[in-house]
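Asker: Below are the sequence and a predicted model; questions follow.
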Amino acid sequence: MSYTSRRLRLRAQLKRQGAGGTEPSGQDACHCEDSPATDRGEMWRAPMSRRDPRTSWRLAGPLAALLIAAADMTQAAPLRACASDVDFPPFVLTSTSGFAGGTQNTGLAVNVLQRALRRAGREPAIVERLPWRRCQETVAYGQRDIIIDVPTRELDNKRFLATEAYADVHHLYFYSLKRYPKGPPLRSLADLKHHMVCGLLGSHLDAFGIDAEHQDTGSKNERSAIIKVDQGRCDVFIEVREVVDSLSAHDAELRDLFNTPTIRRANLPGETPAGLHFAFSRALPDAPALQRAFNATIRDLIRNNEMKRMTP
């Protein structure tokens, strides 16, 4: 068929289509502007469906890298830990060092804290000293991450995720021979209810079953509390034996005060040792992983007898 004949035939088919005839097909089909394949919307969408996957990767790659970097920065950010603002040697205390006489928080608890964080691949924590209740509340609400030195009797599993005890402490009490010349006035813990009991600022003497009216927790240090006992303003002063031993080893004046001829000490009757724990905020996303890392570190330090070497 000649070129002219083919053109005439095509025109005839187009006329029949316009008059309601069948749509052309095959070689004779018309691919005109109104065809669905070339609709304006399809012209915009079609290139997207045919986009090279490598192009999408180039767009997603920088965003993914930014998200990973942000996650790494969050993971590496130093945690915030807090302890009581009252020194608790040898576990947490403020020491003076350096030419300028700067202070830093140190002690066995701080050493264990930083060792465990290093084992977990974390930066050293920022350690702050706060009033005890404020420390607990800020960790409970996620404003800080870790509480240092929570006694076993104060653990609250609903609010915190606690580690195993890294140390055990024992309580003793001081009394005055002038008031009790026949010897220790306590035969059981129940006897505390009948005495005025001194404790340091922030002490939780109610854990021993002592009513608020029989508590004096206004002493800022051991010296103040011992003086109250010697003057008869308190019947007994409860303190941790390990704290007394540490202070006696490093402070000659306090050692002499503890050994004043009119002052005596005795173990708190019927009391079992109390553990010291770290407690994580439940708002901390990786608290369970940190708990496992801390527990593993604590077990290793105890098994290898390293706690004593880490105690200042």
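Answerer: Happy to help now that I have it.
Asker: rest of the way, CA atoms for contacts and neighbours
Answerer: OK.
Asker: in this protein, which spans are strands?
Answerer: 80-84, 93-97, 102-106, 126-130, 146-151, 160-162, 167-169, 171-176, 197-200, 215-219, 236-240, 263-267, 274-281 (DSSP state E).
Asker: okay, these, which one's buried deepest?
Answerer: strand 197-200 (a mean of 25; mean count of other CA atoms under 10 Å).
Asker: Can you give the distance of that strand from its chain's centre?
Answerer: Centre-to-centre, strand 197-200 and its host chain are 29 Å apart (CA atoms, centre = their mean, to the nearest Å).
Asker: next one: stretch 213-233
Answerer: Distance, centroid of stretch 213-233 to centroid of chain: 33 Å (CA atoms, centre = their mean).
Asker: Quick one: residues in contact with it.
Answerer: 86, 174-176, 178-179, 193-203, 205, 234-237, 254, 257-258, 262-263 (CA atoms under 8 Å, 6 or more residues apart in numbering).
Asker: Quick one: residues contacting the closest residue in space to residue 159 that isn't next to it in sequence.
Answerer: Among residues not flanking residue 159 along the chain, residue 140 sits closest, at 5.8 Å (CA to CA, 6 or more residues apart in numbering). For residue 140, the contact set (CA under 8 Å, 6+ apart) comprises 159, 160, 281, 282, 283.
Asker: Against that first model, consider the following:
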Amino acid sequence: MRFWVAQVGVFFCLSLAIAQPAIASAPPIKVCDDVAEWPPFTYRQRGPNGEVQAVVQGFSVDVLRQILSARGRSFQIELLPWLRCLREVESGTVHLALNASANAERAKQFRLSLPYYGTTHSYFYSRRRFPKGLRIQHVDELKRYHLCGVHGYSYAAYGLSNNQIDQGAFKFSQVVAKLHAQRCDVGIEKYEAVAGARLVGPDLLADPDLGHGQIPGLDGGEFHMLISRSHPEGEALHALINQGITQLKESGQMRTLWRRYLPNSPYE
């Protein structure tokens, strides 16, 4: 069964509405993202005992709420298998998807918003294996080590093929366990995703035996919203989203939202 979780805009700000693309009063904007979750960007709220709840929250949800509620719009978000989410946006069944990297194919299929956040390509290691620390000075040095990653993830950005990285883990906490067991030397993941894991499970970065560093030689990964080219509102919604992202950045509100979820990021 599919559950739509309404995130309702509660106010209309005239100062932000000036010169906005006109979108008449309409049903809520339909939004999707990956059912696998992507904390701190999109994830299901946890109860006091860690039980998964229906409410979807996160940095990206807050950004979208700020943009739409200031323009008198509400939205509903559903977490789907990622490929299905993309298909529904492409067909126009859903207005937009959150948390997507850009490539040439997606630029043809969707209207890409301006980037609204970036991530830090990072390496992780066990201090039990490297008690004096581990310094990687260039991305090409990764190939010297036995590498671990997460099943199904792409590591092409690091110049690695699937046969160069052990992808037996299904989540990064399992990669950390393999590092400590010395079943691999280095784990690869975006710093922000590892920091956000504390919102749905153990705080991996609180482990004193887990070291990490930024991988030099790689640009930070930028993420966008993907807006449907097929939906009748797509063009106007694209303009509205881009204007909202620009205003949030210029006003400093985007940074405030970011720090709510990642207050101590060393790579901001």
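Answerer: Arrived safely, thanks for sending. Since we're looking at a predicted model, the values are computed, not measured.
Asker: thinking again about what came up before, using TSV, lay out the strands of structure 1 together with distance to residue 306 of structure 1.
Answerer: As requested, those are exported to TSV (distance: least, CA to CA, whole Å):
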stretch	distance to residue 306 of structure 1
strand 80-84	22
strand 93-97	19
strand 102-106	16
strand 126-130	22
strand 146-151	18
strand 160-162	22
strand 167-169	12
strand 171-176	24
strand 197-200	30
strand 215-219	33
strand 236-240	22
strand 263-267	27
strand 274-281	17
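Asker: of all these, which lies closest to residue 12 of structure 1?
Answerer: Residue 12 of structure 1 sits nearest to strand 274-281 of all the strands of structure 1, at 84.0 Å, using CA to CA.
Asker: So which residues make contact with the closest one?
Answerer: By CA under 8 Å, 6+ apart, the list of residues contacting strand 274-281 of structure 1 reads 139-142, 144-153, 159-170, 287, 291.
Asker: same thing with stretch 210-217 of structure 2?
Answerer: Contacts for stretch 210-217 of structure 2 (CA under 8 Å, 6+ apart): 120-127, 133-139, 176, 204.
Asker: Go again with 10 Å.
Answerer: 120-131, 133-142, 158, 176-177, 179-180, 186-191, 204-205, 220, 266-267 (CA atoms under 10 Å, 6 or more residues apart in numbering).
Asker: tell me how far that stretch is from the chain's mean position?
Answerer: With CA atoms, centre = their mean, you get 19 Å for stretch 210-217 of structure 2.
Asker: And for stretch 198-213 of structure 2?
Answerer: Centroid separation for stretch 198-213 of structure 2 versus its chain: 18 Å, with CA atoms, centre = their mean.
Asker: Buried residues, that stretch. List them.
Answerer: Residues of stretch 198-213 of structure 2 classed as buried: 199, 200, 204, 205, 209, 210, 211, 212, 213 (neighbour count, 16 or more other CA atoms under 10 Å).
Asker: Residue 77 of structure 2 maps to what in structure 1?
Answerer: Residue 77 of structure 2 maps onto residue 127 of structure 1 when the alignment is built from TM-score structural alignment.
Asker: That match touches residue 104, doesn't it?
Answerer: Yes. Look at residue 127 of structure 1 against residue 104 with CA atoms under 10 Å: they come within range, at 9.2 Å.
Asker: ok, and the closest non-adjacent residue to residue 215 of structure 2?
Answerer: Residue nearest to residue 215 of structure 2 in three dimensions, not counting chain neighbours: residue 122, with 5.1 Å by CA to CA, 6+ apart.
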